[in-house]
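Participant: Next one to model:
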Amino acid sequence: GSKKKTCNTCHGQGQVRMQQGFFAVQQTCPTCQGLGEVIEEPCDQCHGHGRLNETKTLSVKIPPGVDDGDRIRLSGEGEAGEYGAPAGDLFVEVSVKPHKIFTREGNDLYCEMPVSFVTATLGGELEVPTLNGKVRLKIPAETQTGKLFKINGKGVKSVRSNHVGNLLVRVIIETPVNLNKEQTELLEKFQASLGQGGKRHSPQESGWLDDIKGFWEKMTK
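Facilitator: Below is the predicted model:
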């Protein structure tokens, strides 16, 4: 298209004075739309606006620690400005896919690990996955299901500071399945041997049964 020239209607002011009876009102120039300049022969593609609709693919660097809903700013990659004005910015909103192993709360990570009832009873070690490789976690004897173990500094790095969260491992005691006859008999003997020790082998179960007994006694009074 041709070059810009001063608008003949407003003489470059961008506004025109309209007389309405006794009143004079200033309005945006209808010829140049307030720009003060016009293009007599606008470009066939952009029609004088100086911008076109185009699609392009950008590579976005994701910093460590970003969370769901965070926004990443790409300067100058937004909507192009009209009539040669600079382009705006593009904001990319992050949507984090759920992980099969870890869940996140703030900068802390949580995971659940199955533990055999033998390991939970006698104690042992587990190999725990982290974002930076595997670590060994010591399981003390007589560990109950649902117990949380904290591994310091193995969570997520904060996107706004150098703080790193923790990894919290919840152990879930797995009940053995598909037992053969010999294994079943061994467990039955084991269960019988526990009965000889009274409440000291199952304090939670015994306490719960005592609470139930007290509850029913109150209900029947």
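
Participant: switch to C-alpha atoms for all contacts and neighbour counts from now on
Facilitator: OK.

Participant: Would you check how far apart the residue nearest the centre of the chain and residue 93 are?
Facilitator: Using Cα atoms, centre = their mean, the residue of the chain that lies closest to the mean C-alpha position is residue 68, 2.9 Å off. The gap separating residue 68 from residue 93 is 8 Å, by Cα to Cα, to the nearest Å.

Participant: cool, residue 63 as well?
Facilitator: 13 Å.

Participant: just checking, what packs against the biggest helix by length in the chain?
Facilitator: For the chain, the longest helix by residue count, based on DSSP state H, is helix 203-220. Counting contacts by 3 or more Cα pairs under 8 Å, 6 or more residues apart in numbering; DSSP states H and E, helix 203-220 is packed against no other helix or strand.

Participant: show me where this protein has helices.
Facilitator: Using DSSP H, helices in the chain cover 117-122, 181-195, 203-220.

Participant: Could I get the buried residue list for the first one?
Facilitator: Read it as helix 117-122. Across helix 117-122, burial judged by 16 or more other Cα atoms under 10 Å covers 117, 119-121.

Participant: nearest to residue 36, of those residues?
Facilitator: residue 120 (81.1 Å; Cα to Cα).

Participant: ok now do that closest one, which residues does it touch?
Facilitator: Going by Cα atoms under 8 Å, 6 or more residues apart in numbering, residue 120 touches 139-144, 173.

Participant: repeat that with 6 Å
Facilitator: 142-143 (Cα atoms under 6 Å, 6 or more residues apart in numbering).

Participant: one step back: can you list the neighbours in contact with the longest helix of the chain?
Facilitator: Here helix 203-220 has contacts from residue 199, using Cα under 6 Å, 6+ apart.

Participant: can you pull out the strands in the chain?
Facilitator: Here the chain has its strands, by DSSP state E, at 4-6, 15-20, 23-28, 37-39, 71-74, 90-93, 103-105, 108-116, 124-130, 133-139, 148-151, 167-174.

Participant: Give me the contacts around the first one.
Facilitator: Right, the one you point to is strand 4-6. Residues contacting strand 4-6 (Cα under 6 Å, 6+ apart): 12, 37-39.

Participant: how near is residue 49 to residue 135?
Facilitator: In terms of Cα to Cα, residue 49 sits 60 Å off from residue 135.

Participant: Redo the buried residues of helix 117-122 as a markdown table? Include distance to residue 149.
Facilitator: A markdown table is the format used below for those (distance: Cα to Cα, whole Å):
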| residue | distance to residue 149 |
| --- | --- |
| 117 | 17 |
| 119 | 15 |
| 120 | 13 |
| 121 | 16 |
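
Participant: ok so, going back, now the helices of the chain as CSV including distance to residue 78?
Facilitator: Listed next are the helices of the chain as CSV, based on distance: least, Cα to Cα, whole Å:
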stretch, distance to residue 78
helix 117-122, 56
helix 181-195, 68
helix 203-220, 61
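
Participant: and this one, so I can compare the two:
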Amino acid sequence: MTKDYYDILGVERDATPEAIKKAYRRRAMRVHPDVAPDDADAAEKFKELSEAYEVLSDSNKRAVFDRGGDPMSGAGSAGFSGFGGGFSGGFDFTNLVDAMFGQAGGRGPRSRVRQGQDALVRVTLQLHEAVFGVTKPVKVATAVVCPKCSGKGGEPGSEPVTCSTCDGAGEVTAIQRSFLGDIRTTQACPTCRGYGTIIPQPCSECSGEGRVRTTRTLQVKIPAGVSTGIRIHLEAQGEVGPGGGPAGDLYVELSVADHETFRRDGDNLEMVVKLPMTAAALGTTVDVTTLEAEWEGSDPADRSVAVDIPAGTQSGTRIALKDRGVPKLRGGGRGELGVTVLVQTPTKLDDHQRDLLRQLAESRREDHPEAETAKHGKGVLGKLSEWFTS
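Facilitator: Below is the predicted model of the structure:
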């Protein structure tokens, strides 16, 4: 036997039936005489390819071939009795075309009702809204069910009628004759666009779409502790589908605006407090306004906090106040409120104040100090610099 059907189809000897079908379909689309009319050998190549597919797609014939026998002998020898005379015997030309182009037909009319798409809106929050949570009105421009036709697409009182072109099948079949036989192709009906029915009186409100665009306002609950980039998923609040189909989902993407006093760092809030040099040297207690002061639902007692400044506090010192930061989005508790001290050196002194400072410097032997160099690195001063430059 000179023919190797596996080689003709370009598959391995252990190829599955599905792999054989795909290989045949792929090669048939290249050598079919109607596709390659300029190839004088196209008909012979297609005949050989079809013979290989007939053998390898039939488990009995394939077994005979694998054992070294002639699968086309006996009852199967009439399978290709003259290519010009058409196919006969054990080979079904309809199955050949189905393998080549995929099974056509049988889909039936498609529904006018389809799933809607998801929608995305972006919302900017103030820092206190993101930290403590808020229920926020959000405007959404989406498609909703047409109020006039309730999604049916026709004027009230009218009903869809069966398409006369396809008799409700939603598809039509065209027959193309060739020397190989009749080739049938099926496509969506051009009259009804595959629906199988026609709406004789489309709704004047939605033009038969079953949905209209509008802007609606949703009350969206924002949980405490959210941050920029987080998306809130609202099921079935997106676009209503054609024909009044089920709505997609709505995603609300959050962005948190910068604050003039507080800076967020993960679950912590950071702020800077300016102190006179004398207060930092002697120590003091200062009242600091917290972020709760901007939240209507907060306890008035939490809207400020007393911060103890130890004597000798240096500029850049951070004092951490526990459970005064951002509520943790997953899990309980809150982060810290970090209060960074910025010691201010006086720039305007009268003669008396200048004499007092001079006396202090002399008593501390600092009237002629030696400069000390500092190593490079961020440290507290570097972080403090970042605060003002970021």
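
Participant: After superposition, what is the TM-score?
Facilitator: Scored against TM-score structural alignment, normalised by the length of the first structure, the superposed chains reach a TM-score of 0.79; 205 aligned residues with a Cα RMSD of 2.6 Å.

Participant: Of residue 63 and residue 93 of the first structure, give the one with the bigger neighbour count.
Facilitator: residue 93 (13 against 10; other Cα atoms under 10 Å).

Participant: so who does the counterpart of the more buried one in the second structure touch?
Facilitator: Taking TM-score structural alignment for the superposition, residue 93 of the first structure sits opposite residue 253 in the second structure. Residue 253 of the second structure is in contact with 122, 230-231, counting by Cα under 6 Å, 6+ apart.

Participant: What about those, which one has the most neighbours?
Facilitator: In these, the most neighbours by other Cα under 10 Å go to residue 231, 18 neighbours.

Participant: Show me what that one aligns to in the first structure.
Facilitator: Aligned partner of residue 231 of the second structure by TM-score structural alignment: residue 71.

Participant: my guess is its match meets residue 92, correct?
Facilitator: Yes - contact criterion Cα atoms under 6 Å: residue 71 of the first structure and residue 92 qualify, at 5.4 Å.

Participant: can you map out the helices along the stretch 51-200 of the second structure?
Facilitator: Counting by DSSP state H, counting those that start in this stretch, the segments of the stretch 51-200 of the second structure that form helices are 59-66, 93-101, 127-132.

Participant: so which of those is the most packed in?
Facilitator: Highest mean neighbour count of those: helix 127-132, a mean of 22 (counted as mean count of other Cα atoms under 10 Å).

Participant: residues in the first structure matched by that one, start to end?
Facilitator: Going by TM-score structural alignment, helix 127-132 of the second structure sits over no part of the first structure.

Participant: now do stretch 270-285 of the second structure
Facilitator: Against the first structure, stretch 270-285 of the second structure falls on residues 110-125 (TM-score structural alignment).

Participant: Map residue 30 of the first structure onto the second structure.
Facilitator: Mapped onto the second structure by TM-score structural alignment, residue 30 of the first structure lines up with residue 190.

Participant: How much space separates its match from residue 173 of the second structure?
Facilitator: 11 Å.

Participant: what do you get for residue 374 of the second structure?
Facilitator: Shown here: residue 374 of the second structure relative to residue 173 of the second structure, a distance of 87 Å by Cα to Cα.

Participant: Could you check which of those two is surrounded by more residues?
Facilitator: Ranked by neighbour count (other Cα under 10 Å), residue 374 of the second structure and residue 173 place residue 173 first, with 14 against 6.

Participant: what residue of the first structure matches up with that one?
Facilitator: Using TM-score structural alignment, residue 173 of the second structure lines up with residue 17 in the first structure.

Participant: tell me the contacts of that match?
Facilitator: 25-26.

Participant: Residue 102 of the first structure and residue 108 touch, don't they?
Facilitator: No - here residue 102 of the first structure does not reach residue 108: they are 9.8 Å apart, not a contact under Cα under 6 Å.

Participant: Neighbour count: those two, which is higher?
Facilitator: residue 108 (21 against 18).

Participant: quick one: that one from residue 146 of the first structure, how far?
Facilitator: Residue 108 of the first structure is 17 Å from residue 146 of the first structure, by Cα to Cα.

Participant: which residues of the second structure does stretch 172-182 of the first structure align to?
Facilitator: Counting by TM-score structural alignment, stretch 172-182 of the first structure corresponds to residues 342-352.

Participant: give me every residue that touches the spatially closest residue to residue 69 of the first structure that is not a sequence neighbour.
Facilitator: Of all residues not flanking residue 69 of the first structure in the chain, residue 94 sits nearest, at 5.3 Å (Cα to Cα, 6 or more residues apart in numbering). Counting by Cα under 6 Å, 6+ apart, residue 94 of the first structure touches 68-70.

Participant: In TSV: those residues, plus distance to residue 76 of the first structure.
Facilitator: Putting those into TSV (distance: Cα to Cα, whole Å) gives the following:
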residue	distance to residue 76 of the first structure
68	24
69	21
70	19
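
Participant: which of these lies closest to residue 126 of the first structure?
Facilitator: Set against residue 126 of the first structure, the nearest of those by Cα to Cα is residue 68 (30.4 Å).

Participant: number of nearby residues for residue 36 of the first structure?
Facilitator: By other Cα under 10 Å, neighbour count at residue 36 of the first structure equals 21.

Participant: Does it touch residue 9 like I think?
Facilitator: No - counting by Cα under 6 Å, residue 36 of the first structure stays clear of residue 9, with 8.8 Å between them.

Participant: mind putting the helices of the stretch 51-200 of the second structure in a markdown table, distance to residue 8 of the second structure included?
Facilitator: Output for those, formatted as a markdown table (distance: least, Cα to Cα, whole Å):
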| stretch | distance to residue 8 of the second structure |
| --- | --- |
| helix 59-66 | 14 |
| helix 93-101 | 15 |
| helix 127-132 | 67 |
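
Participant: Out of the ones you listed, flag the one nearest residue 203 of the second structure.
Facilitator: helix 93-101 (38.9 Å).

Participant: Read off where that closest one ends up in the first structure.
Facilitator: Using TM-score structural alignment, helix 93-101 of the second structure pairs with nothing in the first structure.

Participant: What are the contacting residues of that helix?
Facilitator: Contacts of helix 93-101 of the second structure (Cα under 6 Å, 6+ apart): residue 25.

Participant: just how off-centre is that helix within its chain?
Facilitator: Distance of helix 93-101 of the second structure from the chain centroid (Cα atoms, centre = their mean, to the nearest Å) equals 39 Å.

Participant: neighbours around residue 80 of the first structure, how many?
Facilitator: Once other Cα under 10 Å is used to define contacts, residue 80 of the first structure is seen to have 17 neighbours.
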